[in-house]
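Engineer: Below are the sequence and a predicted model for it; my questions follow.
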Amino acid sequence: MSSAAEWRTLIDAVNGLPEGAPAAALATLIRTRGSTFRRAGTRMLVHADGRVVCELSGGCPQRDIVERARAVIRDGRPLQVTYNAESGLDVLMEMGCGGELEVLIEPIERTSAMPWLAPLDACLRERRPATLATWFAHDGVTMAPRRALADGTQVDTPACDALRTALARPRPDRATVVAVPGTDGRDEVLLEPVQPPHALVVIGSNATSRALLRLAGALGWQTTLVDNDPRRLDVSDLPARPATCCAEPARLCETVAFDLQTSVMVVTHSLARDTAYLRALEDVPLAYVGALSSRERAARLLDELEAPEWALHAPAGLDIGANTPEEIALAIVAEILAVQRARAGGPLRVKAGTIHA
């Protein structure tokens, strides 16, 4: 699926399109099987001159998709392309992954895109999870897609029966095509979750926390630096400026917003302050909570906690032999991703089954 950061990039690119005739095409992976470069729900915007926004792979499949997208821009009609043993085999052989995929390509212009992009943009900005439904085929015939977005309480854009029926289903964990039977045939709808950007709150300003903020910013995460000393909150040297908050532990939850898409790293280098900040978060459901520590220090931290809503990851990070602040940050961010996606974090060469499921 497209990440929150990719959605942000796509929305900005679509808003920058000229008004009028289609000047770009949107390519969406609607189905994948086996090993593929990205999974269903991933999107790429293709301009008429071949420039792309949010590359899918950069390889042979992308080149073929771009050429077909340019034809869609010229023709003004949507197209569904399948790459498998029966169609596009030469592309698959060059790709060498052994997977199969189906791509929906549609002409797009700024005015036609805004009815569904505007509420999606609002969900991302307001950190509200949502479900996006894309109706793209009727009785096996590709049609101009229609979309509806639900944020758990209502459908934000006008929806037809096929979209309303699809959105009445439980929210999926990943993008999937559902078949919706109707009175005059069978509709196909791509149903996918839209998650707000992951947020990382780093407590304690030092070399390691700044390395963490740089890496998280590069991933498109929302970042916040917390410290109880305002003199340590100068972030002018960071390329993606995080929010800053001067707060003692007792006021942490009053001044920083937390949710289930938020990770917290405590790196104050003070056992007493680490303990106080962790205690302040005990009743707050979070995606991940970690502390920079030795095993002995981690045991002391755990002894001071009551019954937190989360498991404390301490010492934080995957075992990659990290030594420098940047390497430590990489190990921690990798563990956050593994926890977020329910992965063990081991080497891919020993993993059975699909790699990017």
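Structural biologist: Here it is on my side, so go on.
Engineer: going forward, measure contacts and count neighbours with C-alpha atoms only.
Structural biologist: OK.
Engineer: so who does residue 332 touch?
Structural biologist: 212, 316, 317, 318 (Cα atoms under 8 Å, 6 or more residues apart in numbering).
Engineer: Out of the residues you listed, name the ones that lie in helices.
Structural biologist: Of the contacts of residue 332, the ones assigned to helices by DSSP state H are residue 212.
Engineer: Of the contacts of residue 332, just say which sits nearest to residue 36.
Structural biologist: Taking Cα to Cα as the measure, residue 36 lies nearest residue 318 of these, at 26.0 Å.
Engineer: separation between the closest one and residue 137?
Structural biologist: Remark: distance between residue 318 and residue 137 (Cα to Cα, to the nearest Å) = 44 Å.
Engineer: what do you get for residue 357?
Structural biologist: 25 Å.
Engineer: Isn't residue 328 up against residue 317?
Structural biologist: Yes. At 7.2 Å, residue 328 counts as touching residue 317 under the criterion of Cα atoms under 8 Å.
Engineer: what about the helices in this structure?
Structural biologist: 4-15, 60-75, 89-95, 110-125, 161-167, 207-218, 252-255, 271-280, 295-304, 325-340.
Engineer: what about versus this one:
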Amino acid sequence: MADLDRLLARAAEWRDQPLALATVIGTWGSAPRPRGSHMLVAADGRFEGSVSGGCVEGEVLAHAAEVIGGGGFRRLRYGVADAAAWEVGLPCGGEIELIVQPVSDQGFAPALFDRIAAARDAGASLEIATDLVTGNSGEAADAAEREAFVNSYRPPRRMLIVGAVQIAQSLAALARELDFAVTVIDPRARFLTADRFPGVVLDDRWPDEAVAAARPGPATALVTLSHDIKIDDPALIAALTAPTGYIAALGSRKSHAARRARLADLGFDEAALARIEGPAGIAIGAIGPAEIALSIAAGAVRAFSTKAG
């Protein structure tokens, strides 16, 4: 389960007690967590998420306790020039700015967690605006704050893994930790079992049908792993005829050249064929299924990060 999904689950679980929400609203230099990162704090001391990778969490927890106790909205900034930054452990050279809000109608309303979760389930984005004077949050479309922080909650990235082989087992588990919603596709029932692939969606249709039904878009990665052209090629064809964000195919350079030739014979031009990363993943000298899965996951993250940047 991804960081945001875990936080949303805790928000639902802890609703019977007062909560505070800390959010990174600005970063400079070598900041450990990006803008929009959250930490949810409960009155009983439990917390979920991170706003600094551990550097200032203790300080933020103290502010959150005061907010929960009725102390009101807080806006905080930490940097290496501040004595407090060294005291709480932020010597990394960066600066971060945070807000801490009560989870209430006079802050971050509990219903907003439900709206974020519903948007993610629907594959849609949602923007929440926070007035930096009052600390009140609401959907950005309804907000008219003069000074506001707008946090964009994007749907989870998806990964379609074609071929329920051993590498796919490692890749599916790793991709889930990287905030990908994972589907494993393979028409071979003996390979595609819940025991081998716990916690992911399984699709036993032929890959062309399964990929087309998934409607891959810019936030979707498709990876073929079966080494069977009857399974891999139809999936690649379906991915190339859609705006799929990342396409990768396992195999040697020789097998990838043969793959490109087959697809070219079907009418795909050079620009289309260049969309396929083959051999799949980043060259790290990977040996064994887990390391190969790591290189492929890294290739997908690099592709999406490059496009986002």
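Structural biologist: Looks like it came in fine. Quick caveat, the model's predicted, so the values are computed rather than measured.
Engineer: Can you say which of the helices of the first structure is nearest to residue 186 of the first structure?
Structural biologist: helix 161-167 (9.1 Å).
Engineer: So for the closest one, what gets flagged as buried?
Structural biologist: Neighbour-count burial for helix 161-167 of the first structure flags 162, 163, 164, 166, 167 (criterion: 16 or more other Cα atoms under 10 Å).
Engineer: so what's the second one up against?
Structural biologist: So that's residue 163 of the first structure. 133, 134, 135, 147, 148, 189.
Engineer: Ignoring the adjacent residues along the chain, who's closest to the aligned partner of the first one in the second structure?
Structural biologist: Translated: residue 133 of the first structure. Taking TM-score structural alignment, residue 133 of the first structure has residue 129 as its aligned residue in the second structure. Distance criterion Cα to Cα, 6 or more residues apart in numbering; nearest residue to residue 129 of the second structure, sequence neighbours excluded, is residue 150 at 4.2 Å.
Engineer: for residue 176 of the second structure, same thing?
Structural biologist: The spatial neighbour of residue 176 of the second structure that comes closest, neighbours along the chain excluded (Cα to Cα, 6+ apart), is residue 1 at 6.1 Å.
Engineer: ok, now which ones touch that neighbour?
Structural biologist: Under the criterion of Cα under 8 Å, 6+ apart, the neighbours of residue 1 of the second structure are 176, 177, 179.
Engineer: Just give me the neighbour total for the equivalent of residue 103 of the first structure over in the second structure.
Structural biologist: Aligned by TM-score structural alignment, residue 103 of the first structure pairs with residue 98 of the second structure. By the measure other Cα atoms under 10 Å, the count of residues near residue 98 of the second structure is 23.
Engineer: ok, now residue 42 of the first structure?
Structural biologist: Neighbour tally, residue 42 of the first structure, other Cα under 10 Å: 20.
Engineer: which residue in the second structure lines up with it?
Structural biologist: Using TM-score structural alignment, residue 42 of the first structure sits opposite residue 37 in the second structure.
Engineer: which one's the longest strand in the second structure?
Structural biologist: strand 19-28 (DSSP state E).
Engineer: could you give me the residues in the first structure that that strand aligns onto?
Structural biologist: Going by TM-score structural alignment: strand 19-28 of the second structure matches residues 24-33.
Engineer: Show me the strands in the stretch 151-300 of the first structure, by range?
Structural biologist: Ranges of strands within the stretch 151-300 of the first structure are 176-182, 185-194, 199-203, 222-227, 243-246, 262-266, 288-291, based on DSSP state E, counting those that start in this stretch.
Engineer: and residue 46 of the first structure, which of the helices of the first structure is closest to it?
Structural biologist: The nearest among these, by Cα to Cα, is helix 60-75 at 6.4 Å.
Engineer: Would you enumerate the residues in contact with residue 279 of the second structure?
Structural biologist: Per Cα under 8 Å, 6+ apart, neighbours of residue 279 of the second structure: 248, 249, 250, 251, 252, 253, 256.
Engineer: among these, who's most crowded?
Structural biologist: Busiest of these [other Cα under 10 Å] is residue 249, holding 25 neighbours.
Engineer: Aligned counterpart of it in the first structure, please.
Structural biologist: Counting by TM-score structural alignment, residue 249 of the second structure lines up with residue 291 in the first structure.
Engineer: Is it correct that its match is in contact with residue 302?
Structural biologist: No. In this structure residue 291 of the first structure lies outside contact range of residue 302 using Cα under 8 Å: 10.6 Å.
Engineer: Give me the common contacts of those two.
Structural biologist: Contact criterion Cα under 8 Å, 6+ apart; residues shared by residue 291 of the first structure and residue 302: residue 312.
Engineer: residue contacts, whatever residue of the first structure lines up with residue 222 of the second structure?
Structural biologist: Using TM-score structural alignment, the partner of residue 222 of the second structure in the first structure is residue 264. Taking Cα under 8 Å, 6+ apart as the contact definition, residue 264 of the first structure lies against 200, 201, 202, 203, 286, 288, 289, 290.
Engineer: Now do residue 264 of the first structure against residue 313 of the first structure, distance only.
Structural biologist: The value you get for residue 264 of the first structure to residue 313 of the first structure, if Cα to Cα is used, is 10 Å.
Engineer: Could you give the number of residues near residue 240 of the second structure?
Structural biologist: Other residues close to residue 240 of the second structure by other Cα under 10 Å number 20.
Engineer: residue in the first structure matching it?
Structural biologist: With TM-score structural alignment as the criterion, residue 240 of the second structure matches residue 282.
Engineer: how near is the residue located most distally from the centre of the second structure to residue 253 of the second structure?
Structural biologist: Most distant from the centre of the second structure: residue 265, at 36.3 Å, with distances by Cα atoms, centre = their mean. For residue 265 of the second structure, the distance to residue 253 of the second structure equals 18 Å [Cα to Cα].
Engineer: repeat for residue 93 of the second structure
Structural biologist: Counting by Cα to Cα, the gap from residue 93 of the second structure to residue 253 of the second structure is 42 Å.
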